[in-house]
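# Following is a predicted model, sequence given first.
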Amino acid sequence: MRVLVTGATGLIGGAVARRLAAAGHGVVGLARSEASAAKLTDMGYHAAYGDLEDAASIANAVQDVDAVVHAASPNDQNSATYDEAATRAIIDALRGTSKRFLYTSGCFLYGATGDTPATEDSPLDPLEMVRFRQALEAEILGAAADGVHGIIIRPAWVYGNHAWTTMMMYGSAQEHGAARYVGNGRNRWTCVHVDDLADLYLLALEKAPAASIFNGAHGAAIPLIDIARAASEGAGAAGRVAEWPLEEARRALGRFADAIACDQLVSGERAEHTLGWRPSRHSILDELRSYAAPAA
């Protein structure tokens, strides 16, 4: 298939583009400028000029592909308007085509889960910064009646390839001698390695039925303080950690601080049972510890 990937140079989109290309699919990246197009070409992909804020350019890019992966989706309320506009433009361009459309949502839609792992059928209690996604997901699923093969992926905490949130803790350990964690550190993160997540996107593209939802989550949930300790070890700070009070973190990070402090258990079993997804990469703790400088 010839697949349009938004965010093809980002964390998730980049991993997805590499996985699709390795599986023999043609990757077309959305480029806003000649510089972006050149970067995509240098990576071995095709480039389609377009802007997520320009519905006409998106419609034009969609015409020449067999499927779309929207991986440039933001996780903040400030970017909700353009994400909604871009997603609706993609849906409109795909109506009546039966082409596959993979939308990147997220597990923040579940809110705090308590001790019962959230599944794709769990009630939604979204964090405020992603509340817009609840209605947008409903539009994607409803578009199946109009010939849009929509598939929703809800990634858990994504790590690997120096993902920003984990590197924030690593960087604080390097700079201040202790990795800072938001809140009391007892909240749990369910995670997924970005390359395992890319495997899920490939399987969903090739096998998932229309109007389906899959959590991209793997392994036991890990207390945030343990993740911070691993970041500290990787940064050479001997496991030292420091609490970053939630109110103080909110002043620096806005609503994203509440996401970091959210306690979540999420199940990825549906993808494993339905699609044959077999995540196999190392844990987030091993990832962070691997950043340690080798002994001289």
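That came in fine, so what should we check first? Numbers count the residues shown, from 1 in each chain.
# Every contact and neighbour count from this point should use C-alpha atoms.
Fine.
# Please enumerate the helices of this structure.
Using DSSP state H, the helices of the chain run over 11-22, 34-42, 55-63, 80-94, 132-142, 164-176, 194-207, 224-234, 246-253, 256-260, 269-275, 284-289.
# Now distance to His149 too, for those helices, in TSV please.
Listed next are the helices of the chain as TSV, based on distance: least, Cα to Cα, whole Å:
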stretch	distance to His149
helix 11-22	18
helix 34-42	26
helix 55-63	14
helix 80-94	9
helix 132-142	8
helix 164-176	31
helix 194-207	10
helix 224-234	37
helix 246-253	36
helix 256-260	30
helix 269-275	16
helix 284-289	33
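# tell me the most buried of these?
helix 224-234 (a mean of 26; mean count of other Cα atoms under 10 Å).
# try this one side by side with the last:
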Amino acid sequence: MKIFVTGASGFVGSAVVNELIGAGHAVIGLARSEAAAKAITEAGARPHRGALEDHESLARAAADADGVIHLAFIHDFTRYAASVAVDVRAIEALGEALAGSGRPLVVTSGVLGAAGGVVATEDMPDGSAFPRRSEAAALPFGARDVRVSIVRLPPTVHGAGDHGFVPELIRVARETGVAGFVGDGANRWPAVHRLDAARAFRLAVEKAPAGTRVHAVAEVGVPTREIAAVIGKRLGLPVKAMPVEHFGWIGPMFARDAPTASEATQKLLGWQPTEQGLLADLESAAYFDR
């Protein structure tokens, strides 16, 4: 298959590109900059210059592909609503380009919609407290002969090169002198290694039925106090409960209890996580020697 990937030079996207190429697919990667185009080329894919706001460019690449994986998102949490709006319009442009073709469109979402103490499963609709609206934008295209599937990622996609939520927690700990957690720290964050996540995206574009929600989740839920404990040990800092405000913008997310299952995904796609877990990964120098 020839697959168009947005976010192809990103932390997860670059792993997806490598996974697709390793499985024999040809990849076209959306490149917003010369640096992104260079990285995509070096990975063995073909860059396609454009941006999420350039709907004509998105549609052109999607129409020329056998399938699309949409990973790109503007991670500016100071303008989150604006980022969500850009994402929705990009998904609509991709969906319109694929309408009537039967080709796959894989769209990225998150799993933070779980209510406290309830293990989220794939059949649950998106009820996130931090909605990206990607699912609502993409799923209607299933009725227009697009093989739409949703890959939900946990808040912690870890591995070398991670610059997401856990590095932000490490930054806060360094600046405040405390490796904190919220409440009793029993609230759980699901997690997945980026390489396991990449395999889930590949399997989704290859064979996920229309309307499928995929949970790329290897660990149902790691207690946040255990995440804080590793950070504290590695930085030589005290570990203790702190108010939500202590963590800045990430605080409300770090306070969520969001256990998430992936048994249905594993059965449907034959996906089996094989990489090391979050706490073992946090013991590596990659997270602290920066």
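Noted; the coordinates are in hand. Note that the structure is a prediction, hence the values are computed from the model and not measured.
# what's the TM-score here?
In this superposition the chains share a TM-score of 0.88, using TM-score structural alignment, normalised by the length of structure 2; 282 aligned residues with a Cα RMSD of 2.3 Å.
# one step back: of the helices of structure 1, which is nearest Asp121 of structure 1?
In terms of Cα to Cα, the element of those nearest to Asp121 of structure 1 is helix 269-275, at 10.2 Å.
# what range in structure 2 matches the closest one?
Mapping helix 269-275 of structure 1 onto structure 2 (TM-score structural alignment) gives residues 263-269.
# Identify all contacting residues around that stretch.
Thr121, Glu122, Ala200, Leu203, Ala204, Lys207, Ala208, Val214, His215, Ala216, Trp271, Gln272 (Cα atoms under 8 Å, 6 or more residues apart in numbering).
# tell me the two of those residues that are most distant?
The two members of the contacts of stretch 263-269 of structure 2 with the most space between them (Cα to Cα) are Thr121 and Lys207, at 19.6 Å.
# centre of the chain versus the match of helix 269-275 of structure 1, how much separation?
The chain centre lies 18 Å from the centre of stretch 263-269 of structure 2; the measure is Cα atoms, centre = their mean, to the nearest Å.
# Now it on structure 1. Mean distance?
Stretch 263-269 of structure 2: mean distance to aligned residues in structure 1 after superposition is 0.8 Å, counting by mean Cα distance after the TM-score superposition for structure 1.
# mind listing what's buried in stretch 177-186 of structure 1?
Gly177, Ala178, Ala179, Arg180, Tyr181, Val182, Gly183, Gly185, Arg186 (16 or more other Cα atoms under 10 Å).
# End to end on that stretch, go ahead and measure it.
Stretch 177-186 of structure 1 has its terminal residues 21 Å apart, counting by Cα to Cα, to the nearest Å.
# now swap in stretch 119-130 of structure 1 and tell me
End-to-end span of stretch 119-130 of structure 1 (Cα to Cα): 18 Å.
# Quick check: buried residues in that stretch?
Neighbour count says stretch 119-130 of structure 1 has Thr119, Glu120, Leu124, Pro126, Leu127, Glu128, Met129, Val130 buried, by 16+ other Cα under 10 Å.
# got a list of what the second one touches?
When you say that, I think you mean Glu120 of structure 1. Contacts of Glu120 of structure 1 by Cα under 8 Å, 6+ apart are Ile213, Phe214, Asn215, Arg270.
# Mark which of the residues you listed are part of strands, please.
Counting by DSSP state E, the part of the contacts of Glu120 of structure 1 found in strands is Ile213, Phe214, Asn215.
# Ignoring the adjacent residues along the chain, who's closest to the first one?
What it means is Ile213 of structure 1. Excluding its sequence neighbours, the residue lying closest to Ile213 of structure 1 (Cα to Cα, 6 or more residues apart in numbering) is Ile152, at 4.7 Å.
# burial of that neighbour, as a residue count?
Residues contacting Ile152 of structure 1 under the criterion other Cα atoms under 10 Å number 24.
# what does it align to in structure 2?
By TM-score structural alignment, Ile152 of structure 1 lines up with Ile150.
# What residues does its match make contact with?
Counting by Cα under 8 Å, 6+ apart, the residues that Ile150 of structure 2 touches are Val106, Val107, Thr108, Ser109, Glu135, Gly211, Thr212, Arg213, Val214.
# mind running it again at 10 Å?
69-70, 105-110, 122, 134-135, 138-139, 201, 204-205, 208, 210-215 (Cα atoms under 10 Å, 6 or more residues apart in numbering).
# just Lys207 of structure 1 next, same as before
Shown in contact with Lys207 of structure 1 (Cα under 10 Å, 6+ apart): Tyr201, Thr274, Leu275, Gly276.
# What distance do you get for it to Ile152 of structure 1?
Taking Cα to Cα, one finds Lys207 of structure 1 at 13 Å from Ile152 of structure 1.
# Now do stretch 55-69 of structure 2: distance to the chain's middle.
20 Å.
# go on, stretch 226-237 of structure 2?
Here the centre of stretch 226-237 of structure 2 is set off from its chain's centre by 24 Å, with Cα atoms, centre = their mean.
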